[in-house]
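S.K.: A predicted structure for the sequence below; I have some questions about it.
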Amino acid sequence: MENTQDFKPYIPASKVTPEFTFTSIFSGILLAIVFGAANAYLGLRVGMTISASIPAAVIGMGITRIILKKNSILESNMVQTIGSAGESLAAGAIFTIPALFLWAKEGLIASPSLLSIMLITLCGGILGALFMIPLRNSIIVQEHGVLPYPEAQACAEVLLAGESKDSGAKAVFSGMGIAALFKFIVDGIKLVPGAIAVPINKLKTEFSTEIYPAVIGVGYICGYKISSYLFAGGVLAWFIIIPAIILFGGNAVMFPSAGETIGEIYAAGGAGAIWSKYVRYIGAGALVAAGLISLIKTLPLIFRTFASALKGLSGSKNSSTERTAQDLSIKVVIFGVIAVVLAIWLLPVIQAGIVSAILIVIFGFFFATVSSKMVGLVGASNNPVSGMTIATLLISTILLKVTGDTGAHGMISAITIASIICIIAAMAGDMSQDLKTGFLLGATPKKQQIGEIIGAIVSALTIGVVLVLLNNAWGFGSKELSAPQATLMKLVTEGVMNGNLPWNYVFIGAAITVVFEILGLPSLAVAIGVYLPLELSTAIMIGGVLRYIVEKKNKAETSENSSGVLFSSGMIAGEGLCGIILAVLTVCGVGEKIDLSRFIPPVVQIIGAVVLLAGLIALILRYALKKNESKV
């Protein structure tokens, strides 16, 4: 195991190279907006987000080296530092804030304003960055060789590969362009439907899959195992639970239907209606139980890492004048935290009081520490942020109810607390990963920390526009934007505050999760599969199968910076961006004018969807099976 004292970064501390430049700041800001919007769209569709550090590093390197002909690895690193902050802030925001829009649609509260969304996300983003600053020395430096930081190492390898002109930028940009074109064909001019469904009348259900590049790209990045667990949950929901509900309860009237029997609901809306009224509550119970079990299982590690980080804080006051050991002043951290907490307490637009502000400080610093070290162990993509958020939401909602803050205001306060905590955990985890990449390369921590704050501010200023735009175009909770995590947070909050959650369905879902845990399966992945529509799980599974084929065929190309992974990352970004553009067109009334579906017979549309899906699979395999020498 490498000793910290013996470690030498790629760029020595004594050497000063361009790093915090106009080019890196401007490029990073653009990527923060791009990946923030793309990840927001992706998370609202499938309930999962991806780490943007590696694709941001690739694009940043493409900008600095290929386009601008500059040769500074630290500039490229700064681009990905600022750019990945947008993805992290978006991930925290979309897991929680859409719950406010869902309540507004039900008439319970007023629709959240752009200003309130901006301030909530800004508070979470800045606190996440500030809480991580005093932890850098103890977590990044003192535990070098102890915490592997797998994705940070992969990101550093990508940037180092750029030094030998092996960047993979072409794969990322190709994926972006192809996915944007597919998205425009499917959801823009609507030549083909976005999903293919085959009814299975004997089982009273259907088999379906989406053909969208982003969802298949998620499956490719996750790999075969995780994708198969998601698909297993989908099979359980759609081929066992739904047929059982129809078979055994066909003539029954069950909550929450308004007088309709299950048979009548199925006749009117098919298997999808049964999923919407019943199975999603079972899936919610499975998700809550999986999140809490995940948190409980990691509690020993959480407390150990939190204690060791606090113990290492004394070593954070590093008086070294070396460039690679300079952090932002602790005074900046303290005054910044105080200013943000006062804003949370005193600004009426945030709708949180002193109790909420105190809870945010306590939970925020705790989960910032936990998230930073968990990323060091399992990577940002596997960081259990949702479990931390559910735990925070449950505790804070109970405390708010006990203190008399109930009703609409109490629910808003609970979601506000959960939103800020979720963003803090996501931001702190991303920042620790970026600082680790910088540590390996020889970046200046102080400049990276400023870059993270810039990325958080820019993302906070833009994420509200993205959320409002998407909600106006399709609506959260719709087929296009199911917002599964936010819907879950809404159900949990309502269940605690009002006691109107159908607990019998929730407990069935929780029992399913317990069975998965007993069998040794990753219950969170299976629970997400139960909760999501089958068409999403199937598309993710297609991507996982493609990854499996590539890894068997091309064993040297299984790393996180292989052509297939970079191409899939580009597809996610490209479809997300095109989705935002189409949302703008929809809101402006242009969407209906470019809709060509009325001129094409349904049979032709289905055939076209199959052909498009086959073509997409062929393209993914073409890029994924390329050798290293192709990645230029």
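M.R.: Yep, it's here.
S.K.: C-alpha from now on. contacts and neighbour counts both.
M.R.: OK.
S.K.: which helices and strands does the longest helix along the chain pack with?
M.R.: With secondary structure taken from DSSP state H, the chain has its longest helix at helix 407-441. Helices and strands touching helix 407-441, by 3 or more C-alpha pairs under 8 Å, 6 or more residues apart in numbering; DSSP states H and E, are helix 73-94, helix 98-105, helix 114-132, helix 150-162, helix 354-378, helix 385-402, helix 445-473, helix 484-498.
S.K.: mind checking the SS state of His6?
M.R.: Wrong residue type there; residue 6 is Asp, not His. Assigned state for Asp6: coil (three-state reduction, DSSP: H, G, I helix; E, B strand; the rest coil).
S.K.: check the offset of the longest helix of the chain from the chain's centre.
M.R.: Average the C-alpha atoms of helix 407-441, do the same for its chain, and the two points are 12 Å apart (C-alpha atoms, centre = their mean, to the nearest Å).
S.K.: still on that earlier bit, out of the helices and strands packed on helix 407-441, deepest packed?
M.R.: helix 73-94 (a mean of 33; mean count of other C-alpha atoms under 10 Å).
S.K.: by contact count, what packs against it?
M.R.: In terms of contacts (3+ C-alpha pairs under 8 Å, 6+ apart), helix 73-94 is packed against helix 22-46, helix 53-61, helix 114-132, helix 150-162, helix 407-441, helix 445-473.
S.K.: if we go to 10 Å?
M.R.: The helices and strands touching helix 73-94, judged by 3 or more C-alpha pairs under 10 Å, 6 or more residues apart in numbering; DSSP states H and E, are helix 22-46, helix 53-61, helix 114-132, helix 150-162, helix 385-402, helix 407-441, helix 445-473, helix 484-498.
S.K.: most distant residue from the centre of the protein?
M.R.: The outermost residue of the chain, judged against the average C-alpha position, is Asn251 (40.6 Å), by C-alpha atoms, centre = their mean.
S.K.: is it fair to say that residue lies in a strand?
M.R.: No - remark: Asn251 does not belong to a strand; assigned using three-state DSSP, it is coil.
S.K.: nearest residue to it in space, ignoring adjacent ones along the chain?
M.R.: Thr261 (5.4 Å; C-alpha to C-alpha, 6 or more residues apart in numbering).
S.K.: which ones are touching the one you found?
M.R.: With contact taken as C-alpha atoms under 10 Å, 6 or more residues apart in numbering, Thr261 is in contact with Ile246, Gly249, Gly250, Asn251, Ala252, Val253, Met254, Phe255, Ala267.
S.K.: of the residues you listed - the most surrounded one?
M.R.: Neighbours were tallied for each of the contacts of Thr261 (criterion: other C-alpha atoms under 10 Å), and the maximum of 22 neighbours falls on Ile246.
S.K.: comparison target, given below:
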Amino acid sequence: MKPTSAEHQPHVPASSTPREITAKAVVLGIVLAAILAGANAYLGLKVGLTVSASIPAAVISMAVLRMLRGSTVVENNIVQTAASAGESLAAGVIFTLPALVLLGYWDGFPFLPVATIALCGGVLGVLFTVPLRRALIVEKPLRFPEGVATAEVLKAGERGGRSAVHITVAGLAGALLKFLQSGLGLVSSTVTGSVKAGGVVIGLGSELGVALLGVGYIVGLNIAFLVFLGGGLAWFAGIPLYMAFADPAQLHSIVGDATGYDAAEAVWDEKIRYLGVGAMAVGGVWALLSVVRPMIASIRSSVAAVRAQRGGGAADVPRTERDIPANWLLYGTLAMAVPVLLVFLFVVDRSRLEVGGGLFAATIAFGVLFALVAGFLFSSVSGYMTGLVGSSNNPVSGVTVLTLLASSLLLLVILGVQIDFAGDEAKATIAASTAVLISGVVSCAAAIAGDNLHDLKTGHLLGATPFKQQVMLVVGVVVSALCIAPILSVLYAAYGMGNSFPRPGMDPSESLQAPQAALMSSIAQGVFGGGLPWGMICGGGVLAVALIVADRLLERRGAAFRTPVLAVAVGLYLPLELSVPIFVGGVIAYLVARRKRGSESGGGPGLLFASGLITGEALVGIVLAIPFAIAQSADVFAISPAALGMSEASFSVLTDVLGVAAFVFFVLWLYRTARKAE
């Protein structure tokens, strides 16, 4: 067995037996996993981006466990391990399964299918990356930036109590603003406008919520700028050029009677956002090609290590190198395949497809097998890529789009022998939903895989027991899987998602955009029903190739600024107003780092304050969703203009002014907080 180098000696010696999985750690980990799953589900549905919750979870754990008569550093690590699994699994679910509602196949989120897909995909993500731990973390140490930062935060545990104040204050402030915006309606949450030149419209706007400001700060200026660049290309170049050169009749069929920003948004929704699909698909292929050779070497190394351990006996394996036993991986994978098979059998409606038993069985068998093979492949890609660029840059969107395209095209070949999908919209919807289910399993596995290896990197630096961390990751997955369906149901009933609403008369401006899921539904429906704008998709692919070439050149020059294609792709398919606050947050992070003559440490006050803003807004959004869903109205607490003795126009101006002022206030507050030394 390869010894650990002196520079990577664990914080807790392998020869010791520290307290790790304790009752209080398990309970706290479960609670945080549920909370962070809900918060990240809300954030992902709102903006299509999620962020790593490991550091906030570590800080909260240190603060709470200290009040419960102390804790060990690896006990705190167990808490953040379970908690971070919650936020990662939420990302895998909300990127895919809401597409079934947007397709009209589901009219809500049934508990058993959603929980089963989330649970099985998440557990597979844990199992598939266990063989990679030794190769990627021990023998070929990758950066795993969030994993290293979390380890440093936990090592500096004596700062935990003070650091928790930043999360608490920011969370309360963000929660108050969200209540004023979505609850009372006294503060605007979005401001939009447009500039018209001839027949061309340029849309302008910004979200005024502070969660996205926190996202931008956490991901940094590089990624925030690229997201904004994608939005700028779509809204300031793509939409005007399309409107200038499109056939007038075709343009009218898209825009209709809409004017100004609404007209620009219609063109973006119908055509321009598909540039992001092409960019994401190419980005997913590039991610796969980038890791094929190192992944093969990693798997070989892991297999050799397992054989060596068997030859030497389990007693010779140090505590810090004990993983889930290899035979568990095979049995666990087979065990997860069974409920996935049952979900496919009961969710995919054979009677509406009108195919024979043999073809239906072949379709289901293909779905399960493809989900398992693609799940393993893309879990490996996700784990390796996040080791290079961080878990907040996990290429889940790219690999999920690639999975959806591949599975849809293969299903088209399998089922096309009996079904003319172009002539039957109902059957096209069923086939598209089957592809989404497959992608759901893969998306959950890939999302958990990146998080898993980051947590194991943290444990490796601290001297934790990998086996115990892997068990707690499964615990976090189970908790999140049980919570996610009720959370999605409440959010959908309260706000709606994309262009789908559970009842008439709901406010489209309050709808959770669910950007990835909206794309998934459009792609799958387009493959089977036709009408997919392949020209735009190919254009996005060409743009992605240009970005990849630029990124390689920057890498060779050793440049700090890089151009990862998936960040630009996210901006292309996001509404413009969501990209603006992300960019502002990134600018703040840059200014703070420049003032401090370096990058901020993983546990710095700015990062914790930004995490608090995200958590506070997201939790209030979920809490408000409950009375909204019960009353079937988002105006339960809203104050009307008449109650203030104002006209509609004057009230609208007032709320816009208050919204902009509140946003500016939080920008300055975040900057001042981030400048402070911890």
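M.R.: Cool, the structure landed. Predicted, not measured: the structure shown is a model, and the values here were computed from it.
S.K.: can you list the helices and strands packed on helix 407-441 of structure 1 in CSV and add distance to Val526 of structure 1?
M.R.: Shown next, in CSV, are these (distance: least, C-alpha to C-alpha, whole Å):
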stretch, distance to Val526 of structure 1
helix 73-94, 20
helix 98-105, 23
helix 114-132, 29
helix 150-162, 24
helix 354-378, 19
helix 385-402, 15
helix 445-473, 28
helix 484-498, 14
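S.K.: which among these is found nearest to Gly28 of structure 1?
M.R.: Gly28 of structure 1 sits nearest to helix 73-94 of all those, at 4.2 Å, using C-alpha to C-alpha.
S.K.: mean deviation, that closest one versus structure 2?
M.R.: Averaged over the aligned pairs, helix 73-94 of structure 1 sits 0.8 Å from structure 2 after superposition, using mean C-alpha distance after the TM-score superposition for structure 1.
S.K.: chain center to that helix: distance?
M.R.: The chain centroid and the centroid of helix 73-94 of structure 1 are separated by 13 Å under C-alpha atoms, centre = their mean.
S.K.: where does stretch 484-494 of structure 2 end up in structure 1?
M.R.: Against structure 1, the aligned range for stretch 484-494 of structure 2 is residues 463-473 (TM-score structural alignment).
S.K.: quick one: the residue nearest to Arg45 of structure 1 when sequence neighbours are not counted from Tyr41 of structure 1, how far?
M.R.: When the adjacent residues along the chain are set aside, Arg45 of structure 1 lies closest to Leu481, with 4.7 Å between them (C-alpha to C-alpha, 6+ apart). Between Leu481 of structure 1 and Tyr41 of structure 1 the distance, using C-alpha to C-alpha, to the nearest Å, works out to 8 Å.
S.K.: could you do Ser568 of structure 1 as well?
M.R.: Distance check for Ser568 of structure 1 against Tyr41 of structure 1: by C-alpha to C-alpha, it reads 16 Å.
S.K.: likewise for Ile354 of structure 1?
M.R.: Where Tyr41 of structure 1 is concerned, Ile354 of structure 1 sits at a distance of 33 Å (C-alpha to C-alpha).
S.K.: follow-up on the earlier one: how big is the offset of the match of stretch 484-494 of structure 2 relative to structure 2?
M.R.: Averaged out, stretch 463-473 of structure 1 is 1.4 Å away (mean C-alpha distance after the TM-score superposition for structure 1).
S.K.: Ala544 of structure 2 -> structure 1?
M.R.: Aligning on TM-score structural alignment places Ala544 of structure 2 opposite Thr513 in structure 1.
S.K.: tell me how many other residues crowd that match.
M.R.: Residues near Thr513 of structure 1, counting by other C-alpha under 10 Å: 27.
S.K.: please apply the same query to Gly263 of structure 1.
M.R.: If you count neighbours by other C-alpha under 10 Å, Gly263 of structure 1 ends up with 18.
S.K.: which SS class is it?
M.R.: When classified by three-state DSSP, Gly263 of structure 1 comes out as helix.
S.K.: which non-adjacent residue is nearest it?
M.R.: Ranked by C-alpha to C-alpha, 6+ apart and with sequence neighbours excluded, the top spatial neighbour of Gly263 of structure 1 is Gly250, at 4.5 Å.
S.K.: mind checking how far the one you found is from Leu292 of structure 1?
M.R.: Counting by C-alpha to C-alpha, the gap from Gly250 of structure 1 to Leu292 of structure 1 is 33 Å.
S.K.: let me see the contact set for the aligned partner of Leu154 of structure 2 in structure 1.
M.R.: In structure 1, Leu154 of structure 2 lines up with Leu159, judged by TM-score structural alignment. Listed by C-alpha under 10 Å, 6+ apart, the contact partners of Leu159 of structure 1 are 54, 57-58, 60-61, 72-74, 76-77, 80, 153, 165-167, 437, 441.
S.K.: swap in Arg66 of structure 2?
M.R.: When contacts are taken as C-alpha under 10 Å, 6+ apart, Arg66 of structure 2 is in contact with Ile60, Thr72, Asn76, Gly157, Glu158, Gly160, Gly161.
S.K.: just the buried residues from those, in ChimeraX please.
M.R.: The ChimeraX command for the buried members of the contacts of Arg66 of structure 2 (criterion: 16 or more other C-alpha atoms under 10 Å) is given here:
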select :60,72,76,157,160,161
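S.K.: quick check, nearest of the contacts of Arg66 of structure 2 to Lys24 of structure 2?
M.R.: Looking at the contacts of Arg66 of structure 2 and their distance to Lys24 of structure 2, the nearest is Asn76, at 10.2 Å (C-alpha to C-alpha).
S.K.: wait, the closest one sits on Ile55?
M.R.: No - the criterion here is C-alpha atoms under 10 Å, and Asn76 of structure 2 misses it with Ile55 at 11.0 Å.
S.K.: touching both of those two, which residues are there?
M.R.: When C-alpha under 10 Å, 6+ apart defines a contact, the residues bordering Asn76 of structure 2 and Ile55 alike are Ser61, Leu154.
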